[in-house]
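Visitor: Got a sequence here, can you model it:
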Amino acid sequence: MNLKRTAMTGVALLLIAGIVLGGCGKDRDTNSAAGSSNSSASSSTTDSNLELSVAAWDIQTGFDNPNAKNDTIYNDLTAKFNVKIKPVQVTWNDWQDKAKVWAASSQLPDIFVNSLATDNPGLYTTWAKQGVIKAIPDDLSAYPNLQKIFSLPSVQPLKVNGKFYMIPRMSYDDSSDWVLDRPIRYRKDWAAQAGFTSEPESFDDFVKMTQAVMKQHPGIIGLSTNNQSYLLTLFLGSFPELTNIKTWVKENDKWIPAFASEKAYTGIEQLRSLYTDGILDKDIAIQKDADGVSKFLAGQSFAVFGLGTMTDDKLASFTKANPGVSASNAIGYMNIWPAADGKRYTFVETPYWSETYFPSSLSDEKFERALKLMDYLASEEFAGLMANGIENVDYKIDNGKSVSLLKDNESLGEKYPITKNLAFLGTWNNGFLYTGKQVVSRNSEMAALQQDQIDTYNKFKSEDTPTPIDFNVFLLSTPAKDKLGSLKISDDIVKVILEKGDPITVWKNILKGYDSKGVQDAIKEVNAEAAKQGIQ
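Guide: As a prediction, this is how the structure comes out:
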């Protein structure tokens, strides 16, 4: 899914750069990267050294790094589980195609990444039934971290004939934790100067605020966006289900795709008006990913859909473009205005994106070792290592805070080059920022921005309402429903924004075109299957 891939790619690049302010893990032997885990994996015996071939994004780059042999975290990890990892390179451009080729030629690596269950359920089901991928054991008591993942309600629909055939790669612990993954950032200093010291209570309030700021700052853009799919953020204030393009809603006792609902009309009209009123970036149809964020950091736009986490390079860009301006004082998170029911909603997604797979040909001995490795990679202890390094080597605990010990010219990515690209094999670990076990930046501005993100997350989490999504239908796989992933919803909404004429009429014509691409067939299949499974 393009929207999700964009978000997760950004997270991966952020962490891989070694600039994320990570957190420490549980208490452990600080002389060893792996330490003494509380999980069963650490106490299990591994008598033989096994080679496991692993295909993960850009994994080969880490092994090719001149400092690879000094990657203490990786070296301790392989010693802990008595394994040797053979890297199999995949990139963000070829990872899906390579897996298909390997599957067709029976050459799948022992462990490989893909996004079948989340983004291509039809192929996931086919591979499971054809015996291409290996089923996960029913009894996971030996793997407590994996057992926790597979106990989540949102994971249950991923079973095929009662079995799981992958390990979901967790982004957060819960689907409601995505509260800041469709953020609205704005120049709160400009808003205050224009007389607006509180957040907008409606779409009209947002327009008034933005126009007032634009009047004081001629030439700026009112609203830019990270990419076209982030335009859907606006629906949080009218029809929150449509912020996630794969959502289905039940209307008139029938399940339909959210994009087919008449409730979408309000948001579509609002997007058109933002464009015609000169508020929305006029380059929305031709911009590249992150162009809108760059414009915001350069002081060229008042608000932006996107920019969840500030990083060192983004802070540097803002400081250079806005001399003398404190980023922590100038930039704020705007809470979305209430929807028609009076509630403020937050974005919701499955708490995972993409999965880890094993070929059915994998031996039982290798499979058991691989599961032990994966269980540890999914642990909080390893999360601390990958985000923050080794305690008393890369950071220390000072007055209850994790403080970096890295020199100015050091980064975790350079110290542990294999680990930085292997880290995401287990989980994405987006939520570690909010655990309170985070390294505090030595840059006071970055530290303030970091704390603002944590405070805002907690505020929205406690005050706002997660968008209601029924994951049983969301993840339901039927032949026609699986094909809907080829629809370019975000692109078509941009067409509506740019075209002349009544926006709802234009949108209805697009929906008629969708019918010829199987939408009505999907609706029939989904409702039949939902009735069969007792999904209300």
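
Visitor: CA atoms for contacts and neighbours, from now on please.
Guide: Will do.

Visitor: Quick one: list the elements packing against the helix ranked longest in the chain.
Guide: Longest helix in the chain by number of residues, with DSSP state H as the criterion: helix 444-463. With contacts defined as 3 or more C-alpha pairs under 8 Å, 6 or more residues apart in numbering; DSSP states H and E, helix 444-463 has these neighbours: helix 327-330.

Visitor: Can you list the neighbours in contact with the helix it packs on?
Guide: Taking C-alpha atoms under 8 Å, 6 or more residues apart in numbering as the criterion, the residues outside helix 327-330 that touch it are 187-190, 315, 318-319, 445-446, 448-449, 452.

Visitor: Distance from the chain centre to that helix, please.
Guide: On the basis of C-alpha atoms, centre = their mean, to the nearest Å, the separation between the geometric centre of helix 327-330 and that of its chain is 25 Å.

Visitor: Tell me which helix or strand comes right after that helix.
Guide: On the C-terminal side of helix 327-330, the closest following helix or strand by DSSP states H and E is strand 331-333.

Visitor: re earlier: would you mind listing which of the contacts of helix 327-330 are buried?
Guide: The neighbour-count criterion (16 or more other C-alpha atoms under 10 Å) marks 187-190, 315, 318-319, 445-446, 448-449, 452 among these as buried.

Visitor: how about a markdown table for these, with distance to Ser301 added?
Guide: Rendered in a markdown table, the data for the buried ones among the contacts of helix 327-330 read as follows (distance: C-alpha to C-alpha, whole Å):
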| residue | distance to Ser301 |
| --- | --- |
| Arg187 | 8 |
| Lys188 | 12 |
| Asp189 | 13 |
| Trp190 | 11 |
| Leu315 | 16 |
| Phe318 | 12 |
| Thr319 | 15 |
| Glu445 | 21 |
| Met446 | 21 |
| Ala448 | 22 |
| Leu449 | 19 |
| Asp452 | 21 |
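
Visitor: Another for comparison:
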Amino acid sequence: MKIKNCFLTVLASACILGVCAAGGCSQTAGGGEKPEWMAGKDFSKHLEISVGYWNIEEMAARTQPDAIQKYIEELLNITIKPVSVTWTNYKEYYQMLNATDNLPDVFATLTISSNDSNDSAIFEDFINSGAIRPLPDDLTGYPDLNSLFDDLEYTRRQDGKYYAIPRVSFRDEILGSTDAAMLVRRDWMDNLSIDDPKNLDEFIDMITAFAKDDPDGNGIDDTLGYNVNNLVAIGKWVMLGIAPECNTYTWVESDDGTFVPCWTTEGFKDVVAAYRRMYESGGLDPDFYIKTPNAVMEDFANGRLGALEYKSAAGSLEDLKALWDRYNDKPFDECVDILHIFPAPDGNCYSNSSFVSWSESFISSQVDDEKMERILCLYEYLLSDEGIRLTKYGLEGEDYELDKDGSYSCLLDTDSQSTIRVLQEKYPSIYLFANLASLNGGWSDFEETEANYLRYGRHCVTLAKKDVTWNQENTIQLERPYQFLLFPKETSDIFSTTNAFNSFVKCIIGEEDAVLMWEKVLDGYKKQGLDEYIQRQNERYFESIEAESPAATRRSTSACISSR
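Guide: The predicted model follows:
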């Protein structure tokens, strides 16, 4: 159906695409007008820029650019060469390209914002080997980029330079709480007369009932209790009610001011015990450790799984709803709800904390100054109001209209799909451009507006707003020592987060007492030098802090993001 008259007041007329301050514009290659910040930049030479990003194979396969890509290329007088990688091969692929001097000009990866210490070592290797180059010292010619680094100044390396362009997720920290959420089949809870769990025992009772008490009423033993969409994130929500600081397997600050991996703490033993209980009760999917993320999502979408540990941002919920609609005749909004976290042992409710940025972009050392400027212009444009609007709503006059008051009308023939799906089908490149520089995770994506209803679906927006509002009003958001977390750690296969996590899974599915198994794991690590490894990381970190300037020292430990 043709959707029109879906008016929005959130788009001010001063931000209309292509309009800029008087005297500050020039013509693009396609005849449009450049934003003011482009004034004075020389785009006369056409440049080819290769861009590495996840799952852009459809864009890479096209022989001709779509209209969104063409618009951006003409604006900046560039040709973009997409390099598609997958989530399973990107680290190894980039390392192979680096070894053969074939890195893309700019590429997205996950190192400094990873919870695995070995990933920060990859970042260090890229710098020390000369694979990537630092950004210019002066970024004032790129106002949105400059503002980003003002907010994320703690991503500056010890040599005073920035090597990574952070991919901003949530500029307001409380929005990061939506990275840990529990989606639940509310209709199953109603069928079994189950109230929202108020503690761990009630949560285990609920997921066990989902698995064993025929919640869908079909008389067949075909349901599962609880699983997580990505195994390495297991417990990100549940642990908030058990041992909150452990919920992302990262390093935490001890009482004496030093830092230790959370999985070495006493609280993590309670996590191990809790997950063994879930596994033995049948509430935790018996195959949780071998299922792919897609398989888990399909379990929930096709009516097999009752509780899905996932995310509650509207975009994530829209992904789930799209899958649900493919498999399920029952309306998503009548069946799916979000649970609020139950209190931790100290009586408080906690919410997740995430880096303001998640993943980052590096620029190859093969890039010269001229191409560097053009790459920074690409990122600046994607961070600007004009760029965000283009990647959210498409082309003005083609996909939407603005009236003189800045109100928006959708021109897309959606056929009951979300506008996200329609735009991605129409413009395959929009997936790259909407996510390369930022995830656009502002409060505007959580507001219950007609634009968001069209973009994500009404129920997805309602659930997202419900969850983040409750977290804001009722939880203590975790603090993280981001300055220490960003500091490069010594590479270690033995003491890596991945290795510890694999040991955790073995304790969940093992036959001996789970806590005793975990204590044996820790004893084994200690015999191999865990305590000395931890001490070395702390010594290196505090030595670097002492070597910094007074201003840098003042920022070092104050970079932990607080909840309010």
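
Visitor: Would you check which pair of the buried ones among the contacts of helix 327-330 of the first structure lies furthest apart?
Guide: Longest distance between any two of these is 20.4 Å, between Trp190 and Met446; criterion C-alpha to C-alpha.

Visitor: and stretch 65-81 of the first structure, which residues are buried?
Guide: Buried residues in stretch 65-81 of the first structure, defined by neighbour count with 16+ other C-alpha under 10 Å: 68, 71-75, 77-78, 80-81.

Visitor: One more: stretch 92-104 of the first structure?
Guide: Buried residues in stretch 92-104 of the first structure, defined by neighbour count with 16+ other C-alpha under 10 Å: 95, 98-99, 103.

Visitor: Could you pick out which of the buried residues of stretch 65-81 of the first structure are located in helices?
Guide: Restricting the buried residues of stretch 65-81 of the first structure to those inside helices, with DSSP H as the criterion, leaves 72-75, 77-78, 80-81.

Visitor: what does Ile286 of the first structure align to in the second structure?
Guide: Structural alignment places Ile286 of the first structure opposite Ile290 in the second structure (criterion: TM-score structural alignment).

Visitor: distance of that match from Gly306 of the second structure?
Guide: 18 Å (C-alpha to C-alpha, to the nearest Å).

Visitor: Kindly report the same for Ser364 of the second structure.
Guide: According to C-alpha to C-alpha, Ser364 of the second structure and Gly306 of the second structure sit 45 Å apart.

Visitor: For those two, indicate the residue with more neighbours.
Guide: When Ser364 of the second structure and Gly306 are compared for neighbours, Gly306 comes out ahead with 30 against 22, by other C-alpha atoms under 10 Å.

Visitor: can I assume that one is in contact with Val228?
Guide: No - no contact is recorded between Gly306 of the second structure and Val228 when judged using C-alpha atoms under 8 Å, the distance being 11.1 Å.

Visitor: What are the boundaries of the strands in the stretch 101-250 of the first structure?
Guide: 111-114, 167-170, 184-187, 221-225, 248-251 (DSSP state E, counting those that start in this stretch).

Visitor: try the stretch 401-536 of the first structure
Guide: Using DSSP E, counting those that start in this stretch, the strands of the stretch 401-536 of the first structure run over 401-404, 439-440, 465-466.

Visitor: Dump those to a markdown table, plus distance to Ala339 of the first structure and mean neighbour count.
Guide: Output for these, formatted as a markdown table (distance: least, C-alpha to C-alpha, whole Å; neighbours: other C-alpha atoms under 10 Å):
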| stretch | distance to Ala339 of the first structure | mean neighbour count |
| --- | --- | --- |
| strand 401-404 | 39 | 21 |
| strand 439-440 | 36 | 24 |
| strand 465-466 | 11 | 19 |
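
Visitor: Can you check which of those gets nearest to Leu422 of the first structure?
Guide: With C-alpha to C-alpha as the measure, strand 439-440 is the member of these nearest Leu422 of the first structure (20.9 Å).

Visitor: helices or strands up against the closest one?
Guide: Identification of packing neighbours for strand 439-440 of the first structure by 3+ C-alpha pairs under 8 Å, 6+ apart yields strand 401-404.

Visitor: The first structure: which residue goes with Ser169 of the second structure?
Guide: Alignment note: Ser169 of the second structure maps to Ser171 in the first structure; criterion TM-score structural alignment.

Visitor: my guess is Asp144 of the second structure meets Glu386, correct?
Guide: No - counting by C-alpha under 8 Å, Asp144 of the second structure sits too far from Glu386 to count as a contact (11.7 Å).
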